[in-house]
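Asker: sequence and predicted model, in that order:
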Amino acid sequence: MRVRTVSIFLMALLFIPLSVVPVLASSEETVSTKQQQQMVNIAHRGASGHAPENTMAAFQRAFEMKADYIEIDVQMTKDGKLAIIHDTTVDRTTNGTGSVGDLTLEELQQLDAGSWFSEEFAGEKIPTFEEVLDAYRGKIGILIELKSPELYPGIEEKVAETLMERNMHKPNNNKIIIQSFNHESMQRSKELLPSIPHGVLAGLSWADVTDEQLAQFATYADYYNPNMNIVTHDLVDRVHAKGMEMYPYTVRTQEQADNLFELGVDGIITDFPEYVDKHPGGK
């Protein structure tokens, strides 16, 4: 009887690999799907491939396309107001000329910020920071870039005050993030808004960033967001090892989105949100 029992046990062991293999495959598939679903979709200056950048039309298009975040560029006017525009001059994206910092908010808002893109958007205005916050808070994440803050002393404080007035300075599912190429500005901003995640932007010159530099960034930043052309598996791994996430910029083709997806980044900053959504498991 004992011999029969042992034989049955040994026969059962032979079948274990067959039953385990599908379970393991299913587990791997689950992990893969989870990773795909976690890919964060950030609409660069709004859905700027479909509407004029940094306008309410572009932000609304991004919202309708179900992006996770809109990315906006904040600068300061001559009269100390916060305006949403990328370039430090109005020449490229409006029918006006001159530096943002030399114009009052009233002067900025008299400009046409849509016709350059398409006549369909003629009359689009340069929005204010407050206008964007009030329109989209609680509806979509907002990735706030402080654009050339060295030109606007005190902009970090003004941004902080505006967020605090709306009780948006507390973490709310990471729906507010602040970033800049000016890393000293991010250190100041983090001191003012310790509960809000911050990110450092990195251009091509940061292709050889060291572990020591990443460790320094990690003392105040939650994100290391580089130009997509310097992203490698190794860089992604090293950024993750320092406890930070990575949202590279700026995707303008499906191939670029696919490449970043394969490299294992956490999110993608893109002019075309649909390129990120086309991945299996996307929205």
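Answerer: Received, thanks. Numbers count the residues shown, from 1 in each chain.
Asker: every contact and neighbour count from this point should use C-alpha atoms.
Answerer: Noted.
Asker: beyond the longest helix along the chain, next helix or strand please.
Answerer: For the chain, the longest helix by residue count, based on DSSP state H, is helix 2-37. As assigned by DSSP states H and E, the chain's next helix or strand after helix 2-37 is strand 40-44.
Asker: can you count the residues close to residue 80?
Answerer: Neighbourhood size, residue 80 [other C-alpha atoms under 10 Å]: 17.
Asker: can you show me the helices along the stretch 101-250 of the chain?
Answerer: For the stretch 101-250 of the chain, the helices defined by DSSP state H, counting those that start in this stretch occupy 105-108, 129-136, 155-165, 183-192, 211-217, 233-241.
Asker: could those helices go into TSV alongside mean neighbour count?
Answerer: As requested, the helices of the stretch 101-250 of the chain are exported to TSV (neighbours: other C-alpha atoms under 10 Å):
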stretch	mean neighbour count
helix 105-108	18
helix 129-136	16
helix 155-165	17
helix 183-192	18
helix 211-217	15
helix 233-241	16
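Asker: this is the comparison structure:
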Amino acid sequence: MEPAVIAHRGYAGVVPENTVAAASFAAAQPETTAIEIDVQPAACGTPVVIHDERLEGTADRGRPLTDGEGLVWETPLETLQSAHVLGTGETVPTLAALLEAIPETMGVNVELKNPGATDLRAGESLPDDERAERQAVWQPFVDRVVTDCDDFGGEITFSSFCEGAIAALREVAPGYAAAPLVWDDSEAGLEIARRYDCEAIHPPKNAIVGSGLEGVAYGGGDVGEPDVDVVETAHEEGRTVNAWTVETWLEADQLLEAGVDGVIAEYPGLLECD
């Protein structure tokens, strides 16, 4: 089977991320299996496609994401839709508008980024007595996201760093595929995958045993040497493994040699040297 190539924010390395232009570009690349996007609510609750909590967030870019300011979930939809992304003419789209721009032959990975809250409990496997509370935080937003996704005829997978989001998805729409995103605790990610019978798991590239990338600092986090072989364990349990975020053909080659099923890629063309 050919490895999956998932376009990170629509190949954010070459086009303005999480925009209609990015989605259209990614869908036009022959190697693209799916397009990964991030969703959060506008002030009215409408799902919009944007990564950072704040419109002026810099994250890993070194410059403001948009020419607007403020928390996404406190900003009116009209203002979000007029915020220009990374100095381009592209603006923040609604989830519905972005999905309309993608052919139904293309898969979509919808990352449930934020339900409109500052306390996310990301990257944790939650204790029994806290799961219901965290699910309740996410459920209204997840319900809105699922409603938009139900109108898309293509294949959709939902992912999140937050167990509450995965729990809410399984309550709202158990028929969709789900994948916990791993930050610095692969075992926690595997526990969440088991708890909700997730079809996949998405670890960072520096958590993949045998890749040569083990323990390398990435994305502001240093996982150290992996204490669990997430690829071997996930495969034994019948789950696929997609590693993020892959930036070079050499990384892609190393990760595929180590057994991952797919790469969440910053650029197109990373498998052309295979």
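Answerer: Great, that's in hand. This structure is a prediction, so every number in the text was calculated from the model and none was measured.
Asker: put one on top of the other, what's the TM-score?
Answerer: Scored by TM-score structural alignment, normalised by the length of structure 2, the superposition of the two chains gives a TM-score of 0.78; 227 aligned residues with a C-alpha RMSD of 1.8 Å.
Asker: any chance of the helices of the stretch 101-250 of structure 1 in CSV, with distance to residue 42 of structure 1 too?
Answerer: Converted to CSV, these look like this (distance: least, C-alpha to C-alpha, whole Å):
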stretch, distance to residue 42 of structure 1
helix 105-108, 26
helix 129-136, 14
helix 155-165, 20
helix 183-192, 20
helix 211-217, 22
helix 233-241, 18
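Asker: hey, which strand is longest across structure 1?
Answerer: strand 69-76 (DSSP state E).
Asker: contacts for that strand, please.
Answerer: Outside strand 69-76 of structure 1, the residues that touch it by C-alpha atoms under 8 Å, 6 or more residues apart in numbering are 40-47, 54, 59, 62-63, 82-86, 88, 100-101, 129, 140-149, 152, 155, 175.
Asker: residue 245 of structure 2 -> structure 1?
Answerer: With TM-score structural alignment defining the correspondence, residue 245 of structure 2 maps onto residue 250 in structure 1.
Asker: how much space separates that match from residue 269 of structure 1?
Answerer: Counting by C-alpha to C-alpha, to the nearest Å, the separation of residue 250 of structure 1 from residue 269 of structure 1 is 5 Å.
Asker: ok, those two, which is more surrounded?
Answerer: residue 269 (28 against 20).
Asker: show me what the more buried one lines up with in structure 2.
Answerer: Match for residue 269 of structure 1 (TM-score structural alignment): residue 264.
Asker: same question for residue 201 of structure 1.
Answerer: Residue 201 of structure 1 maps onto residue 181 in structure 2, by TM-score structural alignment.
Asker: picking up where we left off before, so where is the longest strand of structure 1 in structure 2?
Answerer: Going by TM-score structural alignment: strand 69-76 of structure 1 matches residues 34-41.
Asker: the matching stretch vs structure 1, mean deviation?
Answerer: On superposition with structure 1, the mean distance recorded for stretch 34-41 of structure 2 (mean C-alpha distance after the TM-score superposition for structure 1) is 0.4 Å.
Asker: what residues of that stretch count as buried?
Answerer: 34, 35, 36, 37, 38, 39, 40, 41 (16 or more other C-alpha atoms under 10 Å).
Asker: find the nearest non-adjacent residue to the fourth one, please.
Answerer: Excluding the flanking residues, the one nearest residue 37 of structure 2 by C-alpha to C-alpha, 6 or more residues apart in numbering is residue 9, at 4.8 Å.
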